[in-house]
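Asker: no sequence on this one, just coordinates:
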């Protein structure tokens, strides 16, 4: 078991944001992929930030969801540890099939100050891991770092499985029994379905924001406690970079309003960062 009072207080603050989200407007958890994106989000006043596994993997030249970015994810967490923000890290399926190895990895993250993780049951081949396997990982993590917020993600809707509602509820119960603190069900845009899940899952429900889907007020009405942006910000940044490059090439560049200056970006870098 690992932990200290300072880390426990940070974890409690992160948990309180979820409790407030259940009672009012959901916690918006924007997802960063490098130091600059996280620092900029922190500077905008976001109290908590997550990482996006797609952004981390793509920035490292690796595929997402294959368990190949454990070192990159840990290195990023180390760089973000100095930021004045609560940090949750997406660890895909834990970068291992061994619950003890997953717990050891998460304990290392917690030692850096990380207060939460996402742990998913979707596999790279488009299937779902057995719920017992994920539950064992959740239990191992909670035994190692009891205060850390474990957000158990089930990809029932994301992967389009048959009868996703029944499978979601079964998996949510198994993960909660193992100690998961929250449940993440990406891929749902129907508020009525989200309301049903929030009524039947005894934990803060995390939804994925999707353009064209319900906004924060609608998600609040459905009882959602936390809203993640996932890879959206990374993909939006990539799109903006491509649009700028095309604009320069074609002689039609339109400079976005409030484009960060060189000095403003420099100011995001901590002097003791690596």
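Answerer: Noted; the coordinates are in hand. From a predicted model like this one, the values you see are computed outputs, not experimental measurements.
Asker: okay, CA-based contacts and neighbour counts for the rest of this
Answerer: OK.
Asker: what kind of secondary structure is the residue nearest to the spatial centre of the chain in?
Answerer: With distances taken as C-alpha atoms, centre = their mean, the chain has residue 50 as the residue nearest its mean C-alpha position (4.4 Å). State at residue 50, reduced to three classes by DSSP: H, G, I helix; E, B strand; the rest coil: strand.
Asker: In this structure it contacts residue 87, no?
Answerer: Yes - using C-alpha atoms under 8 Å, residue 50 is in contact with residue 87, at 5.8 Å.
Asker: could you pull out the strands for this structure?
Answerer: With DSSP state E, the ranges of strands along the chain come out as 27-29, 31-32, 48-51, 86-90, 116-120, 149-153, 182-184, 205-208, 226-228.
Asker: Which other helices and strands does the third one contact?
Answerer: In terms of contacts (3 or more C-alpha pairs under 8 Å, 6 or more residues apart in numbering; DSSP states H and E), strand 48-51 is packed against strand 27-29, strand 31-32, helix 35-43, strand 86-90.
Asker: looking at the ones you listed, which is buried most?
Answerer: strand 31-32 (a mean of 28; mean count of other C-alpha atoms under 10 Å).
Asker: just checking, what packs against that one?
Answerer: helix 35-43, strand 48-51, helix 232-250.
Asker: 10 Å instead?
Answerer: Applying 3 or more C-alpha pairs under 10 Å, 6 or more residues apart in numbering; DSSP states H and E, we find strand 31-32 packed against helix 35-43, strand 48-51, helix 53-59, strand 86-90, helix 232-250.
Asker: contacting residues around that strand?
Answerer: Applying C-alpha atoms under 10 Å, 6 or more residues apart in numbering, the external contacts of strand 31-32 come out as 37-41, 48-53, 55-56, 76, 80, 87-90, 228-234.
Asker: can you check stretch 62-74 too?
Answerer: By C-alpha under 10 Å, 6+ apart, stretch 62-74 touches 33-34, 51-61, 75-80, 89-97, 105-106, 108-109, 112, 120, 122-126.
Asker: Contact partners for residue 223?
Answerer: Residue 223 makes contact with 21-26, 191, 194-199, 204-206, 217, according to C-alpha under 10 Å, 6+ apart.
Asker: Emit the PyMOL select command for whichever of the residues you listed are buried.
Answerer: Selection of buried members from the contacts of residue 223 for PyMOL, criterion 16 or more other C-alpha atoms under 10 Å:
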select buried, resi 21+22+25+26+191+194+195+197+198+204+205+206
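Asker: Give me the subset of the contacts of residue 223 lying in helices.
Answerer: In this view, the contacts of residue 223 that belong to helices under DSSP state H are 21, 22, 23, 191, 194, 195, 196, 197, 198, 199, 217.
Asker: Which of the residues you listed sits closest to residue 153?
Answerer: residue 197 (13.5 Å; C-alpha to C-alpha).
Asker: Put this next to the first one:
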């Protein structure tokens, strides 16, 4: 985990390649990415589930095992909300992933029932603190990237609520903070300045370019499931060409590129 943590301290932000299977992981490694992170939404879609812990932890664990066995890159895993509400069970899930070679996890402060909603900040911080204590007792050193869904859920005072939650999560043992869906430069700067922890932002249409994010103090940039979604659209287009052209020529033309 020490080397993975150092990647959050380098001059340029750490660009994480979000992957969902062995081929996507191997492609990222071929292109010299420094680290990988799984996308829970992409893995869920690949297995026929909606995002939000519909798949079983054992299914996630198997996919992670196959990815970890086929790459030498540091691997972080999106654990959603922990696949349990019990800190000891969450810590056990993290230990099982660490035993596969995983160096970090994402854990989020929202839950999906019929809709996604934020957990109480103090209650989530308490869970996080207990998870951290359990990991420390067993000697597991895993990078805890704590995701807050204040912007994802469109809160009216998202910056202030994010800053409040960051203070709680920092005290509870977070190693990094992930704020998906934040795009505005002023919001990003205010969040970065509110903590010494590395801030992670995610691929969004209005997100500033990487040089600007570096100037704003962002330490980690991830992709979510957006590349997976784009690939699925490209696949749909290729299949449509096969149907409309009554030939496979387009498939082989594409593979030449």
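Answerer: Alright, I've got the coordinates. If you're wondering where the values come from, they're calculated on a predicted model, not measured in any experiment.
Asker: thinking again about what came up before, list buried residues within the contacts of stretch 62-74 of structure 1.
Answerer: For the contacts of stretch 62-74 of structure 1, buried by 16+ other C-alpha under 10 Å: 33-34, 51-57, 76-80, 89-96, 105-106, 108-109, 112, 120, 122-123.
Asker: Can you tell me what residue 131 of structure 2 aligns to in structure 1?
Answerer: If you follow residue 131 of structure 2 across to structure 1 using TM-score structural alignment, you land on residue 141.
Asker: Check whether that match really touches residue 108, as I assumed.
Answerer: No - under the criterion of C-alpha atoms under 10 Å, residue 141 of structure 1 makes no contact with residue 108, lying 11.1 Å away.
Asker: Now the common contact residues for these two.
Answerer: With C-alpha under 10 Å, 6+ apart as the test, residue 141 of structure 1 and residue 108 both reach residue 102.
Asker: what about stretch 170-178 of structure 2, distance to the chain center?
Answerer: Its chain's C-alpha centre and that of stretch 170-178 of structure 2 lie 15 Å apart, by C-alpha atoms, centre = their mean, to the nearest Å.
Asker: What range does stretch 187-201 of structure 1 cover in structure 2?
Answerer: With TM-score structural alignment applied, stretch 187-201 of structure 1 matches the range 181-195 in structure 2.
Asker: Run through who's touching the matching stretch.
Answerer: By C-alpha under 10 Å, 6+ apart, the list of residues contacting stretch 181-195 of structure 2 reads 149-154, 158-160, 162-164, 166-167, 170, 176-177, 179, 198-208, 212-213, 215-219.
Asker: ok, back up a step: tabulate the helices and strands packed on strand 31-32 of structure 1 in JSON lines, adding columns for distance to residue 130 of structure 1.
Answerer: Putting those into JSON lines (distance: least, C-alpha to C-alpha, whole Å) gives the following:
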{"stretch": "helix 35-43", "distance to residue 130 of structure 1": "33"}
{"stretch": "strand 48-51", "distance to residue 130 of structure 1": "25"}
{"stretch": "helix 53-59", "distance to residue 130 of structure 1": "21"}
{"stretch": "strand 86-90", "distance to residue 130 of structure 1": "20"}
{"stretch": "helix 232-250", "distance to residue 130 of structure 1": "28"}
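Asker: Tell me which of those sits nearest to residue 265 of structure 1.
Answerer: Residue 265 of structure 1 lies closest to helix 35-43 among those, at 7.5 Å (C-alpha to C-alpha).
Asker: compared with structure 2, how much does that closest one deviate?
Answerer: With mean C-alpha distance after the TM-score superposition for structure 1, helix 35-43 of structure 1 departs from structure 2 by a mean of 1.2 Å once superposed.
Asker: That helix to helix 232-250, inter-axis angle?
Answerer: With axes from the mean of the first three to the mean of the last three C-alpha atoms, to 10 degrees defining the directions, helix 35-43 of structure 1 sits at 120 degrees from helix 232-250.
Asker: start and end residues in structure 2 for helix 35-43 of structure 1, please.
Answerer: Going by TM-score structural alignment, helix 35-43 of structure 1 sits over residues 22-30 in structure 2.
Asker: Stretch 225-239 of structure 1 too?
Answerer: Using TM-score structural alignment, stretch 225-239 of structure 1 pairs with 219-233 in structure 2.
Asker: Residue 211 of structure 1 matches what in structure 2?
Answerer: Alignment note: residue 211 of structure 1 maps to residue 205 in structure 2; criterion TM-score structural alignment.
Asker: For residue 17 of structure 2, give me its contacts.
Answerer: Shown in contact with residue 17 of structure 2 (C-alpha under 10 Å, 6+ apart): 24-25, 27-29, 31, 33-39, 75, 221-224, 227.
Asker: One more pass at 6 Å, please.
Answerer: residue 36 (C-alpha atoms under 6 Å, 6 or more residues apart in numbering).
Asker: Could you do residue 124 of structure 2 as well?
Answerer: By C-alpha under 6 Å, 6+ apart, residue 124 of structure 2 has no neighbours at all.
Asker: That one and residue 107 of structure 2, how far apart?
Answerer: In this view, residue 124 of structure 2 and residue 107 of structure 2 are 10 Å apart by C-alpha to C-alpha, to the nearest Å.
Asker: again with residue 234 of structure 2
Answerer: Look at residue 234 of structure 2 and residue 107 of structure 2: by C-alpha to C-alpha, they are 30 Å apart.
Asker: Look at those two and report which has more neighbours.
Answerer: More neighbours surround residue 107 than the other of residue 234 of structure 2 and residue 107, with 23 against 12 (other C-alpha atoms under 10 Å).
Asker: So the more buried one sits against residue 79, correct?
Answerer: Yes - counting by C-alpha atoms under 6 Å, residue 107 of structure 2 touches residue 79, with 5.5 Å between them.
Asker: Give the equivalent position in structure 1 for residue 6 of structure 2.
Answerer: Using TM-score structural alignment, the equivalent of residue 6 of structure 2 in structure 1 is residue 16.
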